[in-house]
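Undergrad: Have a look; sequence and predicted model below, questions after that.
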Amino acid sequence: MNRREFSAQLLAGGLSATGLAATAHAQGAPVEGTHYVKLAQPVPATPGKIEVIEFFWYGCPHCNAFEPHLDAWARKLPPDVAFRRVPIAFRDEPYTAHQKIFFALDAMGLIPSMHRKVFYAIHNERQRLDKAPDIAAFMTKNGVDSAKFMDNFNSFSTQTKVRQALKLAADYKIDGVPALGIQGKYFTSNSLAGSGEGSLAVADYLIQRERKQ
């Protein structure tokens, strides 16, 4: 999903990233400018690692559908790859509230247990989760100390991370989600690669390329 609300194909059913790569790129490697974009100005990345960043928004249905595939992929990454998620905002609300939910959960070490629950609440239970009382009630319902959570939600640290996320997305020239940034040099997306698993296959290709370099 992006500012222009373009329609992205998602998640070729039943194909692994390897299988999709073999199918989608049977005539060669992913093509720069078609399956991924190379940044004109590199972005600083995690030193000593090959960094992969997922740019997402909790309210994006494509991100919601992509998450199980991304999570399974990320769990199998080798030690030399550093993966992280960055929530982004194309306008203030509800994007910023959802950014702050992620950063507050991250500060409390609750991403593993709560990340998918936030997606589920928004897309399956039709909760907006863009107002403080509703967010606090959702956290309480799920066994999270809502007072502690809201302290993190409103903290200076979270505000700083929101600004940093906005700058990082701007530096990567991200205009739609979900998207993957690789090593501060490239980005791909479900739209560019043709599907969610296609973007993971392109990410695998770029990781291998960086490893050889």
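TA: Ah, there it is.

Undergrad: contacts and neighbour counts: CA atoms only from here.
TA: OK.

Undergrad: and the residue at the greatest distance from the centre of the chain, which of the three is it?
TA: Relative to the centre of the chain, the most outlying C-alpha is that of Gln27, 28.8 Å out, by C-alpha atoms, centre = their mean. At Gln27, secondary structure determined by DSSP: H, G, I helix; E, B strand; the rest coil is coil.

Undergrad: Quick check: it vs Tyr186, distance?
TA: Computed as C-alpha to C-alpha, to the nearest Å, the Gln27 to Tyr186 distance reads 21 Å.

Undergrad: Make sure Ala82 is indeed in a helix.
TA: No: going by three-state DSSP, the assignment for Ala82 is strand, not a helix.

Undergrad: thought it was touching Gly48?
TA: No: between Ala82 and Gly48 there is no contact under C-alpha atoms under 8 Å: 9.3 Å.

Undergrad: Between those two, point out the one with more neighbours.
TA: Ala82 (19 against 9; other C-alpha atoms under 10 Å).

Undergrad: Apart from its neighbours in sequence, what residue is nearest that one?
TA: Spatial nearest neighbour of Ala82, chain neighbours left out: Glu51 (4.7 Å); criterion: C-alpha to C-alpha, 6 or more residues apart in numbering.

Undergrad: Then the one you found would be within a helix, right?
TA: No: applying three-state DSSP, one finds Glu51 to be strand, outside a helix.

Undergrad: which residues touch it?
TA: Counting by C-alpha atoms under 8 Å, 6 or more residues apart in numbering, Glu51 touches Ala45, Val81, Ala82, Phe83, Gly181, Ile182, Gln183, Gly184.

Undergrad: wait, doesn't the first one sit right on Tyr172?
TA: The one in question is Ala45. No: the pair Ala45 and Tyr172 does not pass the contact test of C-alpha under 8 Å, sitting 11.5 Å apart.

Undergrad: Which of these two has more residues huddled nearby?
TA: Each of Ala45 and Tyr172 has its neighbours counted (other C-alpha under 10 Å); Tyr172 has more, 24 against 17.

Undergrad: Do I have it right that the more buried one meets Gln183?
TA: No: using C-alpha under 8 Å, Tyr172 makes no contact with Gln183, being 10.6 Å away.

Undergrad: Comparison target below:
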Amino acid sequence: MKKRWALLLAAFAINVQAAQQSEAEPLFKDGKGYYSYKTPLKISLPKDKVLIQYFYSYGCDVCLSGDDYLKNYAARHQDKVVLQRSPAFEKGNAFSARMNATFAEYGRSELSDLFLFDSAGQKPEHSLTKSNQLIEKWLLKHNVNLRRFQDLFHSAGVEKRVNEDVQRYKTYSPPMIPMAILDGKYILISNTLYNDDYTYAVLDFLVDKLQQEREVK
């Protein structure tokens, strides 16, 4: 009987210890929910708000979901965050940047979001990022003049916008896409941006953390 009680007490002690460790373990930490630059980037930050820089590419499923979650979060927390969205240059590919810039120069910036949506989840043979014919069909569907769009695509105005995006991309040098960077310090990638509730929880944690860090300074 004594041996039995000893075993029960030992098991209880182990359970208590595990519970205490669980309570002490933070819900999010570097490597769990988010990552960090070894050295924070020296960038211009908005006053009293956290800057969320987001890099995406057309034809990227997770980029679409991450984009939606970040836009929703920024809309709900306009007093706390500023969201800046930029096209990526994976392997030197400027397609997303040039298309995004052309939409802007054309005066139809809203088409960029729509193209991101329609280009996600497509099979290679139906990809809006691979076929000029499908791109032209898509543009016509949305009442875009092909000749004007093509002229703008190779214009100086688009080139200027693309160069600005290139410089921003070089500043952050994201090793993967999608990627969101908060205040040039904390990083969110696809293993966080795939789920809305999880993304919002991590963002709440990091925004509060960054605000506390600023107060300490």
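TA: Ah, there it is. Keep in mind that what you see is a predicted model, and the values were worked out from it rather than measured.

Undergrad: Look at Lys131 of structure 1 and say how many residues are nearby.
TA: Neighbours of Lys131 of structure 1 (other C-alpha under 10 Å): 12.

Undergrad: likewise Ile50 of structure 1?
TA: Ile50 of structure 1, neighbours per other C-alpha under 10 Å, totals 21.

Undergrad: Likewise for Ile43 of structure 2?
TA: 11.

Undergrad: Return the set of buried residues in stretch 57-76 of structure 1.
TA: 57-67, 69-70, 73-74 (16 or more other C-alpha atoms under 10 Å).

Undergrad: So which of these is the closest to Arg128 of structure 1?
TA: For the buried residues of stretch 57-76 of structure 1, the closest approach to Arg128 of structure 1 (C-alpha to C-alpha) belongs to Gly59, at 8.2 Å.

Undergrad: Spell out the secondary structure type for the closest one.
TA: coil.

Undergrad: hang on, the earlier thing: list the residues that are in contact with both of Tyr172 and Gln183 of structure 1.
TA: Contacts common to Tyr172 of structure 1 and Gln183, judged by C-alpha under 8 Å, 6+ apart, are Val43.

Undergrad: all helices of structure 1, in order?
TA: Here structure 1 has its helices, by DSSP state H, at 17-24, 61-75, 95-107, 111-123, 132-141, 146-153, 156-171, 190-193, 196-212.

Undergrad: what is the orientation angle of the second one with helix 196-212?
TA: Right, helix 61-75 of structure 1. Angle, helix 61-75 of structure 1 to helix 196-212, by axes from the mean of the first three to the mean of the last three C-alpha atoms, to 10 degrees: 40 degrees.

Undergrad: for the fifth one, same thing?
TA: Angle of helix 132-141 of structure 1 versus helix 196-212, following the same axes, to 10 degrees, is 80 degrees.

Undergrad: Can you tell me which helices and strands helix 132-141 of structure 1 packs against?
TA: helix 146-153 (3 or more C-alpha pairs under 8 Å, 6 or more residues apart in numbering; DSSP states H and E).

Undergrad: Turn the contacts of Glu51 of structure 1 into JSON lines, columns for distance to Gly194 of structure 1.
TA: As requested, these are arranged in JSON lines below (distance: C-alpha to C-alpha, whole Å):
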{"residue": "Ala45", "distance to Gly194 of structure 1": "26"}
{"residue": "Val81", "distance to Gly194 of structure 1": "24"}
{"residue": "Ala82", "distance to Gly194 of structure 1": "24"}
{"residue": "Phe83", "distance to Gly194 of structure 1": "22"}
{"residue": "Gly181", "distance to Gly194 of structure 1": "16"}
{"residue": "Ile182", "distance to Gly194 of structure 1": "18"}
{"residue": "Gln183", "distance to Gly194 of structure 1": "21"}
{"residue": "Gly184", "distance to Gly194 of structure 1": "22"}
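
Undergrad: Can you give me the neighbour number for the spatially closest residue to Glu136 of structure 2 that is not a sequence neighbour?
TA: Distances taken as C-alpha to C-alpha, 6+ apart put Leu146 closest to Glu136 of structure 2, at 7.0 Å, once the chain neighbours are dropped. For Leu146 of structure 2, the neighbour count with other C-alpha under 10 Å is 14.

Undergrad: Could you do Ala170 of structure 1 as well?
TA: 12.

Undergrad: what do you get for Ser195 of structure 1?
TA: 21.

Undergrad: post-alignment, stretch 61-72 of structure 2 versus structure 1, mean distance?
TA: Here stretch 61-72 of structure 2, set against structure 1 after superposition, deviates by a mean of 2.9 Å using mean C-alpha distance after the TM-score superposition for structure 1.

Undergrad: Whichever residue in structure 2 pairs up with Tyr36 of structure 1: what's it in contact with?
TA: Residue pairing (TM-score structural alignment): Tyr36 of structure 1 is matched to Tyr34 of structure 2. Neighbour list for Tyr34 of structure 2: Phe28, Tyr186, Ile187, Leu188, Ile189, Thr192, Val202 [criterion: C-alpha under 8 Å, 6+ apart].

Undergrad: Generate a ChimeraX selection restricted to the buried subset of those.
TA: This is how ChimeraX selects the buried members of the contacts of Tyr34 of structure 2, with burial counted by 16+ other C-alpha under 10 Å:
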select :186,187,188,189,192,202
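
Undergrad: For the contacts of Tyr34 of structure 2, which ones persist in structure 1?
TA: Among the contacts of Tyr34 of structure 2, the ones whose aligned partners also touch in structure 1 (both residues aligned by TM-score structural alignment, their matches' C-alpha atoms under 8 Å) are Phe28, Tyr186, Ile187, Leu188, Ile189, Thr192, Val202.

Undergrad: I appreciate the help and will end here.
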